[in-house]
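Peer 1: Below: sequence and its predicted model.
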Amino acid sequence: MKKMNFTRTLVMAAASFGLIATGAAAAQPDREPASSLSELLNRVQQDSREASQSFQQREQEFQQARSQQQALLNQARSELSTLQGQASSLQAQFDANQARIDELDVQLREAQGEFGELFGVARQTAGEFAAAVRSSAISAQYPGRHRVLDRLANSTTLPTREELDALWKTMLREMIEQGNTVVFNRTVANLDDSGEAPVYRVGPFVLFTTQGGAQFLKYDGSNNLLSVLERQPSGRT
């Protein structure tokens, strides 16, 4: 009975080896069939070792690829963390700058409030003085002085240092010239002789010329026009 069981075991083993040999032969069609059980066993062991080595190599490659992917993931996470830190720092700097801008804006409005009345007086003075300068006989000698005053009077923003300087300089010049009697040359519109004529100015009051006889002149500041003052007709006696 024991001998029959042993024989049966051998037959089953041979059948198993035959299946393995068939699979090996299918995987390697150029290999000749094993001639004995011993050769078949050797081939099976060799194929097993080769399969194990191939599996280990693939497993190693997989582990390496996984390690590389993990390294890339870690690098990406690190870069993201760095960028988030930079973004937080920039946001904090932006908030600080915005707070400083708001603070300076408040200070500017307060300063404008303190000087607003002063600048309002300057604009009003410039407007009134521009009208006086425009029609002044002195402007026949120094035309265009009213323009800078008009700009200051009509400005909706804070006046510049140059505009404020122009205001007091124009006022000072007007006061000085009011006490002067001078002669200067310029064109007189309806004078008989063409070209420039000597014009006498007595302060801001009188303009006359002696060219073609003594004649009083009038000045139109709106057009910067100097012309002979028409004589009034003689009254009847």
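Peer 2: Thanks, I have it.
Peer 1: use CA for all of it now, contacts and neighbours both
Peer 2: Fine.
Peer 1: so Ser35, which of the three states?
Peer 2: Here Ser35 is recorded as coil under DSSP: H, G, I helix; E, B strand; the rest coil.
Peer 1: so how far is Gly144 from it?
Peer 2: In this view, Ser35 and Gly144 are 126 Å apart by Cα to Cα, to the nearest Å.
Peer 1: neighbour-wise, which of those two wins?
Peer 2: Between Ser35 and Gly144, counting by other Cα atoms under 10 Å, Gly144 is the more crowded of the two (15 against 8).
Peer 1: what's the neighbour count on Val206?
Peer 2: By other Cα under 10 Å, the residues close to Val206 number 15.
Peer 1: Please name the residues that touch it.
Peer 2: Listed by Cα atoms under 8 Å, 6 or more residues apart in numbering, the contact set of Val206 reads Ala137, Tyr200, Phe216, Leu217.
Peer 1: Highest neighbour count among those?
Peer 2: The residue in the contacts of Val206 with the most neighbours, by other Cα under 10 Å, is Ala137 (25 neighbours).
Peer 1: Surely it is in contact with Leu225?
Peer 2: No: Ala137 is beyond contact range of Leu225, at 11.0 Å (criterion: Cα atoms under 8 Å).
Peer 1: Need the residues touching each of the two.
Peer 2: The contact lists of Ala137 and Leu225 share Tyr219, where a contact means Cα under 8 Å, 6+ apart.
Peer 1: Helix, strand or coil: sort out Val182 for me.
Peer 2: Strictly by three-state DSSP, Val182 counts as strand.
Peer 1: structure B:
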Amino acid sequence: MKARILSTVLLCSLASFATHATDELAQKASTDRQQQQQVEKQRRAEFNLTEKELNALKAELTAKRDQLQSETDALAKTFGENENTLARLEEQLRLETGSLGELFGVVRQNAKELKSELHFSVTGVSENTHSAVVDDIVAAKSLPSMPQLTGFWQSLLEQINASGEVKKENVTLINGEGQKQQVEAVRIGALGLVTDNGYIEWNGKRGDAVEYRKQPEQGPTLSSLASVLSGDMSNVVLDPSRGIMLEQLAHTPSLSDRLQAGGVVGKIILGLLAVGLVIALVRGVSLANARRKIAAQLKQPENPGDNPLGRVLAVYNKEQNRSVEALELRLLEAVVDEQAALEKGLSMLKLLAALAPMLGLLGTVTGMIETFQVITQFGNGDPKVMAGGISMALVTTVLGLVSAMPLLLAHNILSTQSENIRNILEKQGIGLVAEQAEKTDLEPVGTPA
């Protein structure tokens, strides 16, 4: 009975606990459902707000697009109208100006040429009263006016007249010390300015002049132009290039400049040439004296003198009592001695003639090495940088060839003279041997030799 009661109580307790738990779960579920609905409501409200903002932004952008489109249409319309107006105005300008545009181009081109002439020609020494008009025409962007055209024509006329004048002018000259001084000069048309020291180079930009580094031969001076001022131009050295040829004249090297460009090798070659010429001169004089004495000795063979042929004849006179073979050997000995004396120095002359081109080649190689070193350091953009090495290379080559040619010619001439003298000595020696042989054949048998 008690057990049943306990069971009943336990069941009631469990039912009450289950009911209470169910209520709590239902209440919790209801609370979660309310919170979820509230979150969804909040999110829906935010979405609606975002949608309104986007719609408002879209409407704003659409309005701006429509405004820009309308402005673009208005600008396109205005651009088209402006193009039509510009085309009509251009056509009207073309019809109204006619050939004046071409005339303006010709006038402006000639004005530029005249401006350059006034600034750089020696006629710029004389004042041109209409040079400002020329500058205005060159800088103008519209058609020149009639006063400008008149001034341009008068400036051209002044320039033409100045190019035919021989006139004294006062010129600002910069001397070698860089000091400016006023000197009197004669302007020969548009060709040049001449002072007491010759031609001077006019600089139109600075308005002064400097002297040329080198004057032409028999060039004019201020004192020699008295006849020119009177109109006689027959004896005046003129530069038709207006100074270009005079500038190039300063760059023309003299003989000393060329020899200086040869360097040490060039000096050695010249030294060899001098030694060779001295040897050739000495040997030439000696051989000429020998030929003259031999020619005189041939006329008097019975009186041997102090000359190559006389010494050979003296051997014959001493050896008359010898056999033919002994006489022949003695004469050959004398001829060989004389030949050695005649050819003395010729081998050295030949050596110098062969050595000079080799030294020239050495100078060429040295100059090219220097040129390549300069190219390595500075590049090959400026030819003046390489000019020194190339000049040395070419000058030494020329010096070597120039030295070798006269030395070879002198060696050939002297060798020919020596050979001719040797032939005369051998011919005379053979004759003496033949004469001795004839005497031996004519002697009676038993006669002592």
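Peer 2: All right, it came through fine. These numbers come from a predicted model, not from an experiment.
Peer 1: what packs against the strand or helix carrying Ile20 of structure 1?
Peer 2: Taking DSSP states H and E as the definition, Ile20 of structure 1 sits inside helix 2-27. Applying 3 or more Cα pairs under 8 Å, 6 or more residues apart in numbering; DSSP states H and E, one finds that helix 2-27 of structure 1 makes contact with helix 37-135.
Peer 1: Repeat the analysis, applying 6 Å as the threshold.
Peer 2: Helices and strands touching helix 2-27 of structure 1, by 3 or more Cα pairs under 6 Å, 6 or more residues apart in numbering; DSSP states H and E: there are none.
Peer 1: buried ones in it?
Peer 2: For helix 2-27 of structure 1, a neighbour-count test (16 or more other Cα atoms under 10 Å) marks Phe17, Ile20, Ala21, Ala24 as buried.
Peer 1: can you put those in JSON lines and add distance to Ala65 of structure 1?
Peer 2: Listed next are those as JSON lines, based on distance: Cα to Cα, whole Å:
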{"residue": "Phe17", "distance to Ala65 of structure 1": "37"}
{"residue": "Ile20", "distance to Ala65 of structure 1": "33"}
{"residue": "Ala21", "distance to Ala65 of structure 1": "35"}
{"residue": "Ala24", "distance to Ala65 of structure 1": "30"}
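Peer 1: which of these sit farthest apart?
Peer 2: Phe17 and Ala24 (10.2 Å; Cα to Cα).
Peer 1: Could you tell me the angle between the helix holding Ile20 of structure 1 and helix 37-135?
Peer 2: Angle of helix 2-27 of structure 1 versus helix 37-135, following axes from the mean of the first three to the mean of the last three Cα atoms, to 10 degrees, is 40 degrees.
Peer 1: quick check, distance from helix 2-27 of structure 1 to the centre of its chain.
Peer 2: Distance of helix 2-27 of structure 1 from the chain centroid (Cα atoms, centre = their mean, to the nearest Å) equals 86 Å.
Peer 1: same question, stretch 37-53 of structure 1
Peer 2: The answer for stretch 37-53 of structure 1 is 77 Å, by Cα atoms, centre = their mean.
Peer 1: Trace it over to structure 2 and give me the residue numbers.
Peer 2: Across structure 2, the stretch matching stretch 37-53 of structure 1 (TM-score structural alignment) is residues 11-27.
Peer 1: which residue in structure 2 lines up with Ser88 of structure 1?
Peer 2: Under TM-score structural alignment, Ser88 of structure 1 pairs with Thr62 in structure 2.
Peer 1: Look up the average distance of the match of stretch 37-53 of structure 1 to its aligned counterpart in structure 1.
Peer 2: Compared with structure 1 after the fit, stretch 11-27 of structure 2 shows a mean deviation of 1.6 Å (mean Cα distance after the TM-score superposition for structure 1).
Peer 1: in that stretch, what counts as buried?
Peer 2: Judged by neighbour count (16+ other Cα under 10 Å), stretch 11-27 of structure 2 contains no buried residues.
Peer 1: what range in structure 2 does stretch 3-23 of structure 1 sit on?
Peer 2: Going by TM-score structural alignment, stretch 3-23 of structure 1 lines up with nothing in structure 2.
Peer 1: now, which of the contacts of Val206 of structure 1 lie within strands?
Peer 2: Among the contacts of Val206 of structure 1, the residues falling in strands (DSSP state E) are Tyr200, Phe216, Leu217.
Peer 1: Isn't the last one up against Val202?
Peer 2: No: counting by Cα atoms under 6 Å, Val202 is not a contact partner of Leu217 of structure 1; they are 11.7 Å apart.
Peer 1: picking up where we left off before, reformat the ones in strands among the contacts of Val206 of structure 1 as CSV; add distance to Glu162 of structure 1.
Peer 2: Output for these, formatted as CSV (distance: Cα to Cα, whole Å):
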residue, distance to Glu162 of structure 1
Tyr200, 32
Phe216, 37
Leu217, 34
